[in-house]
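Novice: no sequence on this one, just coordinates:
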């Protein structure tokens, strides 16, 4: 199986998952092996939600829609263009996946296989239904993948390199456990937004997508705002109001009520609108239904602060204030070359 065959297989996988969009599930009879796999995948989506209440059909479909846009033949070829994948010595690469949002480990899965390596996947118990089914579809399209993909719930063994994602605590365990292996170890990261007070209603509405998508559980979700002194939050609250139905999701509402009670008992000052709380706090990782904020006086001082804390930050959302700024509303639409923690996964996989 050569590189072009691998690219073609993933492009066909993209056509399959394109049927499961946020606009509804619509069967396309032209898609390969649909009679065998379409209804089965609908069932896996149902199981994923039943197993994990955060994985609503809307959020699963949002993830699938994003991947269907990325898994285009030309897009994959453009991504890989700068790498030399012609002389790969196949290795066994273990992936320890997180489970905070649907298919959060798919990029690592794609990267390992597209390079021609064998993948051993240890999934989170929170996200264990979707990827194995998509892997079976991939194997059906391209039988060469059948001896390249393994899922395990056992202790990892017999592998050459590892990509592991977890909390700061689990990362310390990973660093010790995998100390003799080539590795990428990912820790907690959060995303921030810089506001100036000059944002349009459209930009603030777009920012609400960065905040609330996946209930704020992803590392690319904005969990903190930096705002100028004397910033008025009325415009911000108006901008995010379209997301107010989120409070009707029981798991989100329970977190909102619990965190609000904790804050009030601790006599913290809060700003809130019935579905989101704002708390002044220097930390980066805010609880569900809460957004931290911090004031700044000078934009250059703020840039220095963000640079000092870059290992805690996944994305900076702003109107071009920093060199690597992500536009409002775009944190959950990364390109294939937007690597987690800014670590080039393909470059790593070419060196092992």
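Specialist: In hand now; what should we look at? This structure is a prediction, so every number in the text was calculated from the model and none was measured.

Novice: alpha carbons only for contacts and neighbour counts from here, please
Specialist: Will do.

Novice: helices of this structure, residue ranges please.
Specialist: 3-17, 34-51, 57-70, 73-80, 106-114, 130-141, 168-177, 201-212, 234-240, 250-265, 299-308, 345-351 (DSSP state H).

Novice: got the ones you listed as JSON lines, with distance to residue 25 and mean neighbour count columns?
Specialist: Listed next are the helices of the chain as JSON lines, based on distance: least, C-alpha to C-alpha, whole Å; neighbours: other C-alpha atoms under 10 Å:
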{"stretch": "helix 3-17", "distance to residue 25": "10", "mean neighbour count": "20"}
{"stretch": "helix 34-51", "distance to residue 25": "8", "mean neighbour count": "16"}
{"stretch": "helix 57-70", "distance to residue 25": "9", "mean neighbour count": "20"}
{"stretch": "helix 73-80", "distance to residue 25": "23", "mean neighbour count": "15"}
{"stretch": "helix 106-114", "distance to residue 25": "21", "mean neighbour count": "19"}
{"stretch": "helix 130-141", "distance to residue 25": "15", "mean neighbour count": "18"}
{"stretch": "helix 168-177", "distance to residue 25": "37", "mean neighbour count": "14"}
{"stretch": "helix 201-212", "distance to residue 25": "22", "mean neighbour count": "20"}
{"stretch": "helix 234-240", "distance to residue 25": "28", "mean neighbour count": "16"}
{"stretch": "helix 250-265", "distance to residue 25": "25", "mean neighbour count": "15"}
{"stretch": "helix 299-308", "distance to residue 25": "41", "mean neighbour count": "13"}
{"stretch": "helix 345-351", "distance to residue 25": "32", "mean neighbour count": "17"}
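
Novice: which one of these lies nearest to residue 148?
Specialist: helix 106-114 (7.6 Å; C-alpha to C-alpha).

Novice: ok, now which ones touch residue 336?
Specialist: 70, 76, 79, 107 (C-alpha atoms under 8 Å, 6 or more residues apart in numbering).

Novice: so the first one touches residue 335, yeah?
Specialist: Yes - look at residue 70 against residue 335 with C-alpha atoms under 8 Å: they come within range, at 7.2 Å.

Novice: name the nearest residue to residue 229, sequence neighbours excluded.
Specialist: residue 295 (5.6 Å; C-alpha to C-alpha, 6 or more residues apart in numbering).

Novice: residue 283 versus that neighbour, what's the distance?
Specialist: 13 Å (C-alpha to C-alpha, to the nearest Å).

Novice: more neighbours: those two, which one.
Specialist: residue 295 (18 against 13; other C-alpha atoms under 10 Å).

Novice: alright, now check it against this:
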């Protein structure tokens, strides 16, 4: 059975609204545009990382995805999307980037299920606004959407996103339910030295958008032993204004002081630190790098470490890689941790 028409229509109209809002096509008297502007202001006060440009970036991305054509194409690979009987799914959301849990929310509702959402305190304003908009379009959705800050009760399955540490608690409390429990993942880029300045400039988007706080944000480079970082620094110079954001600058300054006091060798262009390190996840304002001997060996390492990686940015030399500049533009079928959420929901 297809998606229930009123649900599909609500998300399509949400996409239309978000596109018009981000392109400044709405009248200043449009009540929904006024409400969204207020929500963006409030979430910026709530969470200093959620600057207006970053929130708008997230809204632009979702506006581009929520079209009839893209939603239908996404769901065309699945059978029996409307099973008739609703399942209640609890979603525990992260709050590292704006609307980071929206795909889970969309997936639960588009499959005809009910959702109980526990929001992160860092992002507790934007999704309730979107829910209010959807319910205005399709009032019956009011029975399918619930937000809570209390103990989760009355659910049949769980989707929880957190860290390696919180995942142990999620496993303990929710292990008896059908679940998707996500842990820390990182994204990396592999450079050969043959990249153009345009490609490296696009890589800057992968590094700096959302201040590097997302699991799709590149946090480490793999480079050949003779790699010249000057070309990389020159190519990402367009992103220098990030240092004018107070919270980013504080993290950059703190990490620089720690590295210098510890006598670590670092490269520094006054808005990004490069430190050699075998770890994948780097602190804010810092990009780790690691030298490789040959691409075949590196390919094997990355395949072996696939459970730790969200995105690998590279040319065609690396398996399962994506192009420079594309990590922050996932499609509807780009599932977090490569776990198919729709398939999981349809099997409940």
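Specialist: Perfect, thanks for sending it. Everything quoted here is computed from the prediction, not taken from an experiment.

Novice: circling back: how about the residue nearest to residue 229 of the first structure, what's its partner in the second structure?
Specialist: Correspondence of residue 295 of the first structure to the second structure, assessed by TM-score structural alignment: residue 291.

Novice: what does residue 327 of the first structure give?
Specialist: By TM-score structural alignment, residue 327 of the first structure lines up with residue 323.

Novice: tell me who's in contact with that match.
Specialist: With C-alpha under 8 Å, 6+ apart, residue 323 of the second structure has these contacts: 313-315.

Novice: re the thing from before, and the helices of the first structure as JSON lines, adding distance to residue 273 of the first structure?
Specialist: JSON lines is the format used below for these (distance: least, C-alpha to C-alpha, whole Å):
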{"stretch": "helix 3-17", "distance to residue 273 of the first structure": "37"}
{"stretch": "helix 34-51", "distance to residue 273 of the first structure": "28"}
{"stretch": "helix 57-70", "distance to residue 273 of the first structure": "23"}
{"stretch": "helix 73-80", "distance to residue 273 of the first structure": "41"}
{"stretch": "helix 106-114", "distance to residue 273 of the first structure": "35"}
{"stretch": "helix 130-141", "distance to residue 273 of the first structure": "35"}
{"stretch": "helix 168-177", "distance to residue 273 of the first structure": "31"}
{"stretch": "helix 201-212", "distance to residue 273 of the first structure": "14"}
{"stretch": "helix 234-240", "distance to residue 273 of the first structure": "7"}
{"stretch": "helix 250-265", "distance to residue 273 of the first structure": "11"}
{"stretch": "helix 299-308", "distance to residue 273 of the first structure": "27"}
{"stretch": "helix 345-351", "distance to residue 273 of the first structure": "41"}
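
Novice: about what we covered before: ok, and the most crowded of the contacts of residue 323 of the second structure?
Specialist: residue 313 leads these on contacts (other C-alpha under 10 Å) with 24 neighbours.

Novice: counterpart of it over in the first structure?
Specialist: Using TM-score structural alignment as the criterion, residue 313 of the second structure maps onto residue 317 of the first structure.

Novice: rewinding a little: the match of residue 295 of the first structure and residue 66 of the second structure, how far apart?
Specialist: For residue 291 of the second structure relative to residue 66 of the second structure (C-alpha to C-alpha), the value is 40 Å.

Novice: surely residue 122 of the second structure and residue 100 touch.
Specialist: No - using C-alpha under 8 Å, residue 122 of the second structure makes no contact with residue 100, being 10.9 Å away.

Novice: residue 13 is in contact with residue 133 of the second structure, correct?
Specialist: No - contact criterion C-alpha under 8 Å: residue 133 of the second structure and residue 13 do not qualify, at 9.3 Å.

Novice: what's the matching range in the second structure for stretch 121-136 of the first structure?
Specialist: Residues 117-132 of the second structure are where stretch 121-136 of the first structure lands, counting by TM-score structural alignment.

Novice: count of residues packed around residue 183 of the first structure?
Specialist: 21.

Novice: what's near enough to touch it?
Specialist: 161-164.

Novice: spatially nearest residue to the equivalent of residue 275 of the first structure over in the second structure (excluding sequence neighbours)?
Specialist: Matched by TM-score structural alignment, residue 275 of the first structure corresponds to residue 271 in the second structure. Nearest residue to residue 271 of the second structure in three dimensions, chain neighbours excluded: residue 243, at 5.5 Å (C-alpha to C-alpha, 6+ apart).

Novice: so what's residue 133 of the second structure up against?
Specialist: 14, 32.

Novice: so residue 310 of the second structure is in contact with residue 186, correct?
Specialist: Yes - taking contacts as C-alpha under 8 Å, residue 310 of the second structure lies within contact range of residue 186: 5.5 Å.

Novice: overlap in contacts of the two?
Specialist: Joint contacts of residue 310 of the second structure and residue 186 (C-alpha under 8 Å, 6+ apart) are 215-216.

Novice: can you get me a residue count around residue 312 of the second structure?
Specialist: Residue 312 of the second structure: 25 neighbours (other C-alpha under 10 Å).

Novice: what residues does it make contact with?
Specialist: Residue 312 of the second structure touches 187-190, 320-322, counting by C-alpha under 8 Å, 6+ apart.

Novice: and those residues, which of them are buried?
Specialist: 187-190, 321-322 (16 or more other C-alpha atoms under 10 Å).

Novice: now the residues you listed in a markdown table, with distance to residue 254 of the second structure?
Specialist: A markdown table is the format used below for these (distance: C-alpha to C-alpha, whole Å):
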| residue | distance to residue 254 of the second structure |
| --- | --- |
| 187 | 23 |
| 188 | 23 |
| 189 | 25 |
| 190 | 27 |
| 321 | 33 |
| 322 | 32 |
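
Novice: list just the nearest of those residues to residue 227 of the second structure.
Specialist: For these, the nearest to residue 227 of the second structure is residue 190 (11.5 Å; C-alpha to C-alpha).
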